[in-house]
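Peer 1: heads up, no residue letters with this:
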């Protein structure tokens, strides 16, 4: 399902980084994100809500672009 917030995302299991490209064009890496959390994110209907209420509250991030 398309997201009004997230344009694309990719997960790097070897480094536990979730890279999210927002609709605005901003790119953030969410660090030390376990694969099971990514799998939950991948399957939820509202990725934006999951991002705000689970990922942003528990995992640090860095702006890439």
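Peer 2: Cool, got the structure. Note that this is a predicted model, so its numbers are computed, not measured. Numbers count the residues shown, from 1 in each chain.
Peer 1: Only C-alpha atoms from now on, for both contacts and neighbour counts.
Peer 2: Fine.
Peer 1: In the host helix or strand of residue 36, which residues are buried?
Peer 2: Assigned by DSSP states H and E, residue 36 belongs to helix 35-43. For helix 35-43, a neighbour-count test (16 or more other C-alpha atoms under 10 Å) marks 35, 38, 41 as buried.
Peer 1: How about stretch 51-65?
Peer 2: Applying 16+ other C-alpha under 10 Å to stretch 51-65 flags 51, 55, 61 as buried.
Peer 1: here's the one I want to compare it with:
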């Protein structure tokens, strides 16, 4: 299901980093995100809601700028 908040995302298993591209054009890199969290985000019916509940504010991040 498309998200009104998240454009797309990808995950690097080796470094446990989750890169999220938001519809606003902003790109953030979340660090030390377990694979389980990525898989649940991928499977979630509401990516934005899952992100807000389970990722935002729970993992260190780096703002990479705009896409």
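Peer 2: Everything's here; your move. Because the structure is a prediction, the values reported are computed rather than measured.
Peer 1: Identify all contacting residues around the helix holding residue 36 of the first structure.
Peer 2: The contact list for helix 35-43 of the first structure (C-alpha atoms under 8 Å, 6 or more residues apart in numbering) reads 11, 13, 16, 18, 47, 50-51.
Peer 1: Of those, which belong to strands?
Peer 2: Per DSSP state E, strands hold the following members of the contacts of helix 35-43 of the first structure: 11, 18.
Peer 1: Which one of the contacts of helix 35-43 of the first structure sits in the busiest neighbourhood?
Peer 2: residue 18 (23 neighbours; other C-alpha atoms under 10 Å).
Peer 1: can you pull the contacts of that one?
Peer 2: By C-alpha under 8 Å, 6+ apart, the contact set of residue 18 of the first structure is 9-12, 29-31, 33, 38.
Peer 1: give me every residue that touches the closest residue to it other than its chain neighbours.
Peer 2: Excluding the flanking residues, the one nearest residue 18 of the first structure by C-alpha to C-alpha, 6 or more residues apart in numbering is residue 11, at 4.5 Å. Neighbouring residues of residue 11 of the first structure by C-alpha under 8 Å, 6+ apart: 17-19, 38.
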